[in-house]
Structure formats: C-alpha cells, structure tokens
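Visitor: whatever this is, show me its structure:
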Amino acid sequence: MTAVVGGITAPLATGRDGWLGLLRRIPPRILWPGVIGAAMLAAGGLGAGAIVRRDPLLSGTFMNAIRYGHGHDLAFMVLFVGLFLMVLSWVRLGRLVRVGTVGGRTVALAAAAWTTPLIIAPPLYSRDVYSYLAQGAVALRGFDPYAEGASVLDLPLRGNVAGLWQETPSPYGPLFLLLGKGTVFLTGDNVILGAILMRIAVLGGLALLVLAIPGLTRHLGGRAPVAMWLTVANPLVLALGIGGAHNDILMVGLMALGVVKVLDRKHLSGFALIALATAVKATAFLVVPFLVWVWAARLSGPARHRFLVATAAGGAAFIVVFTAATMVAGVDLGWIGVLKSQGPLLTWMSLPCAAAEILFYTLGRHIPGWTHDGFLGFFRAAGMVVLLGVLVRQWWLAREGGVDAVRRATIALLAASLLAPSVLPWYFTWALALAAAFAWSDRWIATLAGVSVWMVLVTLPDGTIVARWTYGDMNGWVWWPYLAATVAAGVWVGKSLLKPEAPPDLEPVVDGVTVTDVIHAPEPAPKAAAVPEPTRVVGGTGG
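Guide: All right, here's what the predicted structure looks like:
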C-alpha cells in the first residue's frame, strides 16, 4: 500500500509497528483527554453510575461513601468532567477529520483508546444490562423468557432490574438471549462480571461497524474517516452504547455489515447477516424490504418477476438463518408478541409521547372525559399509524434500488426511532450507522455532532432520562434549566467543530504516514513492466 502527495509516492506503514506508530502520532492533546475522560467516567460511575444494589466490592469499605451524600455528588462531578474531556477530544479529532488531515484508521485507534477504560466501568446511563442478564438467567433456568420476567429469579440477578421491567418478558431475539444465557452460565450470580462480559459481547458490534464503514462509504458516497468519527468514536455510541452495554450496538454492527454485503452483490450473505441482526433486536428487520429492491434492480426480466425472485431468495436466506438461531437458543417466536412491552416507558424523545404530554396538560385535561392515559394511548396509536405510512411510502419510493434504497431505509430507521411508543437516546444509533456513510456538508456534520452530545446529556449517569418528566409535574420545572444547558452544550459542540484545529506541532497524518515524511521521501526508481501498487491520495476521501 502506498500514499501519494503532490505526485510523490511512499509506502504506508503496515502491520503491528504501523498501528503502534499511528497511535503514537495522534497528537497528545487529541488522544489523551479522551483516555483520561473515559477513565474518569469509569471512576465516577462507581458512585454515580447505574450501580448494583448490593456491591460486593465496595460495600463495607470506605469507598462506599461515594454512593451517598457528598460522596455521590463528587462522583457525579468526576463523571461529568470525564464526559467533557471525552467530548473535547472527539471535537478536536473531528476538526482534523473534517478537513481530511487524518484517516479512518487513526479515528478507529483513537476510539479504541477511549473505549478501553469503559470495558471495566460500572454500567453507565442505563440499567438495561441487568435486564439482559436476568433474561438470560430466566432462559437458562428453564423458564420461558418470552412469558416470564425477572421476578421469577432470586437475588441478586432479580434485584438489580429496574422495577418497571420486573414483570416484563424479554423483547429481544434468540441470538441475544443465547448470549445472555452463555454469560450467566459462565458468571452465575456475579452481576459485576456478567455486566463486563455482556459489554464485551456488545463491543463486537462496534468492531463489525469498523469493518463495514469503508464499504458503506464506497457505495454511499461519504468519507470513511468522517463516518468512523460520527459512529465508532461518537460519545453517544461510546458512553451510552458501550458504557450502557446496549444490544443496539451489536444489532447495528451486524446490520451495517449485512447492507455492505448486499451492496457488494453478496446478497445471500447480506440477508443472512441481517437475520442475525434481527435475532438480536427486531428493528434490523426494517431494512430487509429495502434490500430486496437493491437485489431486484440487478436482475433481468419484468419488474414483478425480479421482485419475486429477490424476495424469495432473500427471504429464504433470512428464514434459514433466523430459524437456526431460534433453535440453537432453544426458544420460540414469543418475543414478537412482547415487543409492545415498551409501552410503560414515557419519554419526550418519542414524538407521540411529547405531543400527548404537551397537548394534554395544555388542552386535554379541560376536555370532559379525557384522561392522561387515554390521551397518551391515542397519540401513541396515531404515531404507529404515521410510522406505518412513512415506512410504506419510503419502501415504495425505493423500488429503483441502488443507493436510493439504502437512503430510504435510513429514513425508515430514523422514523422508527422518532415515532415509536417509547424512545431512548441510543435508538438513534439505528439510523446513524447508515446515515454517517453518506456525503454530508460540514454544517450537517456539526449538527449531527451537536445532537449526539445533547442525547448523552439528557440521560443522567444512573440511567434516569431527564426528558421523562411530564409537563404537568409541579417539580418538573427544576429540570428545565438543565435541559436548556444541554441544548447550549450541543450548540457549542457544533460551532466548535467548525473551527480550525491546527496546533503548531501537528504533522498531518494519513494511515500512519506524516505528510512531511511523504513529501521528503526519495522518488522511487522506475520499474519496467511492473504492476503498480494500490495508491491512496492524502486528504479527500481516504480512510
């Protein structure tokens, strides 16, 4: 592999030395604040995160003081300072990515460095990982996880599940249940070790996303470094997705790689990967009808014939893989009926919930016969009707296949994350995994960055969603200044990203080679009848 600057060619560093050299060349003011910030997130999470109810490590020690009173306040501040440092590093790296100074491997390595401290951190920004472990234990101990909730278990696996979900069966697919069963089999009732292993499993989704992004950008027109920065290095993905050990990250990694395979004309393997993604979380199935159009557009014959052939072949691959995952997990299809279990959760990031809350407390409560639950149920049902209309319309408009079909699949994923009865910040990674691979203007990149940081901030470290407070709650006004501050922080991130990042000691780096090294490299002697090596141009779309 070679790099080209101004017509001068030099070999790129490869292998382990090349990776280590690339990591060393990342400017310290970009790399280390993020590493220190991630470590502070992990440390602060011991007191302010989504901690276990009875911690066998800290209980009975002086460190237990960080979970109460002033100690908890201190842990909370440490965590927020850590988040600020991580965001600061991310913004600084983004400035270099935006102007084409660094490549995709640089971004991936920086993200890996920022992620490492989070692997052993307590669960952050969510208690969902405890539900994952409980659901795996329910299946492992002979109960039907699609009929029974955590309440059938003994402590400590049951005791760490949020009260809202104690009676709720698992809404997740057989592959993820299999991961949960395997984790509990290995760790038993050790909730701390189980949470770490679940996080490592979810981390595999991030690795799959790194593999998928170069192919996605090649087909969809974006730049790999930008897409990598918007996804695998994003605090929304790292702090919430990995910190919270959310299965959404594993799902989007499999889904993104499946989309790449279909775009690369490896249709059967692509549909198989989408089946595995669906076997983690049902949301991934939304892209299947759109990928059918991609395949059908490449076939010959009448339009109806092409559609039926692509549907039959893709459907067969999907069904075979999904059925195999279901059989290996030892479960049935009961999880499909449990998907409505998100109903009890009320968050303002769901547009139907937001509309219901605002309109009920301003108008609805003055209408005789209307109750809050009735108002909420009506708007949630209306939201599902609107979502269905959006999905059908986007699918029909995607019938020409190609890149446009993937773009409309991305719109479908975004609509699902906005119009679902319950929405949480990490749901927006569904659409982001594909959207980041398209070509974006600098201002849109800045907007995506600001929104990402805002979504992190509206979730408190212990898993409380600030935007969950209802409009009519008399104590809700306390949170409005904080919400205003989160918006201001998002705006600051977007504006900061558009500023130049050019420290005096920085040499532009592309995949392990400084521009100075390449420019001053001696011109190689011509080789007669030699087949030229692949080249990469510094700047532009290199990744």
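Visitor: please count neighbours and contacts with C-alpha atoms only from this point.
Guide: OK.
Visitor: helices along the stretch 301-450 of the chain, start to end?
Guide: Secondary structure of the stretch 301-450 of the chain (DSSP state H, counting those that start in this stretch): helices at 303-329, 335-338, 351-362, 372-397, 402-419, 429-435, 442-457.
Visitor: quick check: what element follows whichever strand or helix holds residue 253 along the chain?
Guide: Mapping residue 253 onto the secondary structure by DSSP states H and E places it in helix 247-263. As assigned by DSSP H and E, the chain's next helix or strand after helix 247-263 is helix 267-278.
Visitor: outside of that next one, which residues touch it?
Guide: Defining contact as Cα atoms under 8 Å, 6 or more residues apart in numbering, one finds that helix 267-278 is touched by 173, 175, 250-255, 257-262, 284-285, 288, 295, 313-315, 317-319, 321-322, 325.
Visitor: drop anything exposed from those residues.
Guide: Neighbour counting with 16 or more other Cα atoms under 10 Å marks 173, 175, 250-255, 257-262, 284-285, 288, 295, 314-315, 317-318, 321-322, 325 as buried within the contacts of helix 267-278.
Visitor: quick one, strands of the chain?
Guide: Taking DSSP state E as the criterion, the chain carries its strands at 2-5, 8-11, 509-510, 513-514, 535-537.
Visitor: save these as TSV, and put in distance to residue 198 and mean neighbour count too.
Guide: Putting the strands of the chain into TSV (distance: least, Cα to Cα, whole Å; neighbours: other Cα atoms under 10 Å) gives the following:
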stretch	distance to residue 198	mean neighbour count
strand 2-5	39	18
strand 8-11	40	17
strand 509-510	34	24
strand 513-514	36	21
strand 535-537	38	16
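Visitor: second chain to compare with the first, below:
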Amino acid sequence: MALPVDLRRCQALGLAGTAFLALGGETAGALPAQDLLAPGSGQAVLGLVGVYFGVVLLIAAWVLLGSVVRGPEPPTPRSLLLVLAVWAAPLLLAPPLFSRDVYSYIAQGAMVDAHIDVYAYGPAQLGGPLADEVAPVWQQTATPYGPVFLVLASVLSALTRGQLPAGLIGMRLIALLGVALMAAALPRLARHSGADPAAALWLGALNPLVLLHLVAGAHNDAIMLGLLGVGLVAARGRWPVLGVVLITLAALVKAPAALGLVAVVALRSRGRGPRAVLRHTVTTTTAAVATTVVATAVAGTGYGWIAALKTPVSPHNWSPTSLLGRVTGAVLEELGSGLAPFALPAWHAAGLVVTAALLLFIWLRLRPGPVYALGLSLAAVAVFGPAVRPWYALWGLFLIAAAAPTGSVRTRVAAASAVLALTVLPSGAPADGEQVILAVSGGVLALVVLWQAHQAARPQSPVRERTA
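Guide: Here you go, the predicted structure:
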C-alpha cells in the first residue's frame, strides 16, 4: 500500500523508536534470571539509555501521526493499521519489557497443567526454573485472573512443555491477538458513537501504551480488551447474545470487563422504557451466568477465582488509595496509635465507595453514550482501585478513544498517555536515582536528535549578497 509522505515519515520514526526499544531491551529488559545483568554494567546502562531513546522517538512519531490524523486529508483506518503493524514488528521477538508479569502467566499455566490450585497457592508451589522467574513479591500470591485466561495459559504450557522462550513467544502471540481484536473493534465502535474511526485507532490502538505494555509487555489486559471490544460490536448489532458471551469471557480474563454487561443493557434498551431495560437485564444476566458456569466447568479450576478477586496488591503500589493508606499508616504509627494497621484497608474501602459513587453518577446522572460511559467507568475503576499500573489506563482509554465526544477529551487523554509511557523502567523493577538519570538522559538525547532533524529539514532562507 502506497502511503502519503507524512504518514511514511511517521511510520519510519515510530519504527526507529520500537527498534531502539527492542535493542535496548536485550540488555535492560525484564530478562530471564540467567540473562540478567548488573544494573551498573556497561551493557545494561546502554540498554536503558537506548530504551528511553526509543520511547521518546515513539511518542514523537505518535504525536506527529495525530496531527496527520487531524489534518485536511486524514489517513484511512487501513493505512493506520499498516503503521501499527510496522511499529509493532521489532517488538515481536524482543524480550519482555516494563514488567515481569508474563513470567507469572507462564508459571500459572504450568500450575494448572500440573493440577495445582492457582487460587490457593502462588508460583513457589510449582518450584523449578519457571517459578524462579516470577518476581519475589508474587511468589506466594494466588492468581487474580479468571478461568478463561488460565485455560489459555494452560494450553500454552502444554504446547510449549514448559520451555521459557517458547512460552514467552506464545504469550506475546495471545497479546497480539487481543490487540488485533481491539483494532478491529475500534472503527466500528467509533462509527456507532459518531466519532472519527481514524482518530479512534490513533488514540486507542497506536497509543504508545499499547505497544509498550500490551505488545512488548504481553499483558493479558490485551485479550480482555479485545474480547470486550468485539463483544460490544456484536451486542450493538444483530448478535446481542454473542456479545454477552464475549464480554463475559473478557470478564473471566480480568474482572473489570464485567462492567461491559451494563453497557450491553444500555445499548439494547436505549430509549425504549423500563420494560425494555428489565427484559434486556434478565437476558443479559442469564447469558452471562450460563457462560460463566460453562467456562468455569471447561477450565476445571473451580470458583476460587471469586475469592481471588481479593488477592493482595504490591505493598509499593502507587494508586491514590494505597499511597494515602501508607502515608496515613505511617503518621498513625509515629503517633503511637493502634489504628495504623487499619489505615490501608480503610483507604481501599474508601476507594471502592468513591468508585461506586462515580459509576452511579456516570450512568444515572451524566448519561453519556453507553460506550463512552463504559470507558469513563473503567477509568474510574483503574484510578480509584487498590492497584494502579500504567497499562490499567488502557481499560478506559480504549473505549474513550472510540466514543469521546470532543477533541479536547482526546487531547487530554493523549497527554496522560504520553506521560504514563515514561513512568516504568524496562526491567519492571523499582527505579533508583542512577537509573532515573540514565532514563532521562536517553529521553533528552532523543529530543536533541529530533530537534536537530527538525532544524535540518526546515527550508533555508536565501542569503542576500551584500554589495560594496
């Protein structure tokens, strides 16, 4: 496909960014334990600088692509999908980046394959080299994921026979399937919501967070969002029951997708009165319960996933409620109060109350379109939940991209995305001061290169000869 010049430049710049990401990740990524390098070693230093050099190039390419999308001759969705494929290509065989969660996924699949209850035990119960790859904080933690994802992880474990390289590639292919489903759903949801399909793809699929965390990080949020997106497309069309089934399967990967069932009821009963709401609520609930029962039976993992929704979060999580809980607990401990241990649970409970209040306000008072309401709801769950990770922002962003009513909303969401793309080290480990300096150096170097390229591309004004 022949692309316009501006689009080719964006494609080339983004490709350079993801290529540097992949190369830097070879020494600074979330590598297998046997390949880990000391953070201060020369190769690790160059890798960290290279990764952040690539991240800034990718963000710049994405921003420039946004100006093309908003221009007088916006690219077609098909052209944008080609750009996405080109940008993602270098990351396909790169090591995991920005998180070690993919190792947990592989270990949990092996546990299911070995008939170990993943809802009662952490990966330490499995033992062996796969369990050793899991971050220490999660070694004793039961999985919070639903039976649908565990079936995928178990099948992958059986196919790869527990071999780590093959398992990593398999998990990335599952994530790529999720991203492909997201990209397929976005234009359709945008048209239904009266939004620009090209703008929806730019914000929701070509977003740096998608490439960094769903492709490079291989997070299972990709398959959750992909199933949720195509489920909404089916539900608003001629296959509402299929839509409910797909959305329920998404919720059986990660629980927040269950809010999509509310959007199904709103889509099917919009403007039709209380009886229609009741009828579609009963139909949706029945189909969702039936799907849950069948999927759980097929998985053979039982209903432990319900209790596992309370799986503890990382003690260093930087969600607002966790941060406030730690600060409050520290203050109470300094004061010698016996209430200090209750500070964190209390703030988490307050977060749940705030989330519930926001959901009621969005659906009952604000009443935007169902897809946009779902995006706002998932954003509220991500922000005020007990755990926050940069890729959690994609829960709401994906649907906000499809249905945002104004360009200003997209601009604010895009700015937040660019900031979040810079917040995690490629190793997935907590940052120290030296690593922050190296990361900033890589980003500044990219900005210098971009500025020099911009200056070189500017047309030079003619020099007037002076006459004596």
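Visitor: packing partners of the helix holding residue 253 of the first structure?
Guide: With contacts defined as 3 or more Cα pairs under 8 Å, 6 or more residues apart in numbering; DSSP states H and E, the secondary structure elements packing on helix 247-263 of the first structure are helix 191-220, helix 267-278, helix 288-296, helix 429-435.
Visitor: onto which residues of the second structure does that helix map?
Guide: Against the second structure, the aligned range for helix 247-263 of the first structure is residues 220-236 (TM-score structural alignment).
Visitor: gap between that stretch and the chain center?
Guide: Distance, stretch centre to chain centre, for stretch 220-236 of the second structure: 13 Å (Cα atoms, centre = their mean, to the nearest Å).
Visitor: how about stretch 441-448 of the first structure?
Guide: Stretch 441-448 of the first structure sits 18 Å away from the centroid of its parent chain (Cα atoms, centre = their mean).
Visitor: so which bits of it are buried?
Guide: Taking 16+ other Cα under 10 Å as the criterion, stretch 441-448 of the first structure shows 445-448 as buried.
Visitor: what of stretch 255-271 of the second structure?
Guide: Along stretch 255-271 of the second structure, these residues count as buried under the neighbour rule (16+ other Cα under 10 Å): 255-269.
Visitor: looking at those, spot the one nearest residue 87 of the second structure.
Guide: Set against residue 87 of the second structure, the nearest of those by Cα to Cα is residue 257 (27.3 Å).
Visitor: residue 212 of the first structure matches what in the second structure?
Guide: The pairwise alignment with the second structure assigns residue 212 of the first structure to residue 185, based on TM-score structural alignment.
Visitor: got a list of what its match touches?
Guide: By Cα under 8 Å, 6+ apart, the residues touching residue 185 of the second structure are 226, 229-230, 233.
Visitor: please repeat the previous calculation with a cut-off of 10 Å.
Guide: Listed by Cα atoms under 10 Å, 6 or more residues apart in numbering, the contact set of residue 185 of the second structure reads 179, 197, 201, 225-234, 399, 402.
Visitor: that older thread, average distance between the helix holding residue 253 of the first structure and the second structure?
Guide: Helix 247-263 of the first structure differs from its equivalent in the second structure by a mean of 1.3 Å after superposition (mean Cα distance after the TM-score superposition for the first structure).
Visitor: now do stretch 35-43 of the first structure
Guide: Its matched residues in the second structure lie on average 1.6 Å from stretch 35-43 of the first structure after superposition (mean Cα distance after the TM-score superposition for the first structure).
Visitor: now swap in stretch 192-203 of the first structure and tell me
Guide: Average distance between stretch 192-203 of the first structure and its aligned residues in the second structure, after superposition and using mean Cα distance after the TM-score superposition for the first structure, equals 1.0 Å.
Visitor: number of nearby residues for the corresponding residue of the first structure for residue 127 of the second structure?
Guide: Using TM-score structural alignment as the criterion, residue 127 of the second structure maps onto residue 154 of the first structure. The local packing count at residue 154 of the first structure equals 11, with neighbours defined by other Cα atoms under 10 Å.
Visitor: residue contacts, the aligned residue in the second structure for residue 118 of the first structure?
Guide: With the correspondence set by TM-score structural alignment, residue 118 of the first structure lines up against residue 91 in the second structure. Residues in contact with residue 91 of the second structure (Cα under 10 Å, 6+ apart) are 15, 18-23, 25, 97, 172, 211-212, 215-217.
Visitor: now these: which count as buried?
Guide: Buried subset of these (neighbour count, 16+ other Cα under 10 Å): 15, 18-23, 25, 97, 172, 211-212, 215-217.
Visitor: sort out for me which of these are in helices.
Guide: Within those, residues falling in helices by DSSP state H are 15, 18-23, 25, 172.
Visitor: list the contacts for the closest residue to residue 86 of the second structure other than its chain neighbours?
Guide: With sequence-adjacent residues excluded and distances taken as Cα to Cα, 6 or more residues apart in numbering, residue 86 of the second structure is closest to residue 15, at 6.5 Å. For residue 15 of the second structure, the residues meeting the contact criterion (Cα under 10 Å, 6+ apart) are 9, 21, 54, 57-58, 61, 83-91.
Visitor: any of the residues you listed buried? List them.
Guide: By neighbour count, with 16+ other Cα under 10 Å, these hold 21, 54, 57-58, 61, 83-84, 86-88, 90-91 as buried.
Visitor: could I get the residues you listed as CSV with distance to residue 360 of the second structure?
Guide: Supplementary listing: those in CSV, determined by distance: Cα to Cα, whole Å:
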residue, distance to residue 360 of the second structure
21, 41
54, 41
57, 40
58, 38
61, 38
83, 39
84, 36
86, 41
87, 39
88, 38
90, 43
91, 40
